[in-house]
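Novice: here is my input, please return the structure:
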Amino acid sequence: MTEESCAPAREPLPPKAAEGPYARCVLCLEPTEYAESVKGVVLCPVCEWQEAQRNACSD
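Specialist: Have a look, this model is predicted:
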């Protein structure tokens, strides 16, 4: 299995905000590292990591 076919392509992450207000994670409602004005689905660092683990390729 090649790396290209292993995982779906992800959209680039928005830039992290230097200061608040911060957007809330769509899964756990904790503050994220992204500005409140960011459109789309934003995740906190913990949920981002867990989502990456779920989407990781298995051998």
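Novice: alpha carbons only for contacts and neighbour counts from here, please
Specialist: Noted.
Novice: all strands in this protein, in order from the N-terminus.
Specialist: For the chain, the strands defined by DSSP state E occupy 22-24, 31-35.
Novice: ok now the shortest one, how far from the chain's centre?
Specialist: Strand 22-24 has its C-alpha centroid displaced from the chain centroid by 12 Å (C-alpha atoms, centre = their mean, to the nearest Å).
Novice: packing partners of that strand?
Specialist: strand 31-35 (3 or more C-alpha pairs under 8 Å, 6 or more residues apart in numbering; DSSP states H and E).
Novice: one more sequence to fold, the one below, so I can look at both together:
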Amino acid sequence: MAETTREARTAAEPAPDTDGYCAPAVARAAPPEADGPPYAECVLCREPTEYPQSWKGPTLCPVCEWQEAQRNACSG
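Specialist: Next comes the predicted model:
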């Protein structure tokens, strides 16, 4: 496996983090909060979430959402 040098880096490769700042990931649109039951279930633990069942896409309960944010956080 060849090493990537500064001269060989292409535009498709991310630049190294030189200022110590980790830019946040692209935020996805937050689903609207449900006014009442039925609530969507969490895709990880199957607990009820605060989002309506009609929401399209993955929904996470507050605990799993917090844990996912911790896993994705920049740990400098």
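Novice: got a TM-score for the pair?
Specialist: Here the TM-score for the pair of chains, by TM-score structural alignment, normalised by the length of structure 1, is 0.86; 57 aligned residues with a C-alpha RMSD of 1.2 Å.
Novice: which one of the strands of structure 1 is the most hemmed in?
Specialist: Mean neighbour count (mean count of other C-alpha atoms under 10 Å) peaks for strand 31-35 among the strands of structure 1, with a mean of 22.
Novice: redo the strands of structure 1 as JSON lines? Include distance to L13 of structure 1.
Specialist: Listed next are the strands of structure 1 as JSON lines, based on distance: least, C-alpha to C-alpha, whole Å:
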{"stretch": "strand 22-24", "distance to L13 of structure 1": "14"}
{"stretch": "strand 31-35", "distance to L13 of structure 1": "9"}
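Novice: so for D59 of structure 1, which of these sits nearest?
Specialist: strand 31-35 (31.3 Å; C-alpha to C-alpha).
Novice: related to what we said a few turns ago, which of the strands of structure 1 sits closest to S58 of structure 1?
Specialist: Comparing the strands of structure 1 by C-alpha to C-alpha, strand 31-35 comes nearest, at 28.0 Å.
Novice: whereabouts in structure 2 does that closest one align?
Specialist: Across structure 2, the stretch matching strand 31-35 of structure 1 (TM-score structural alignment) is residues 48-52.
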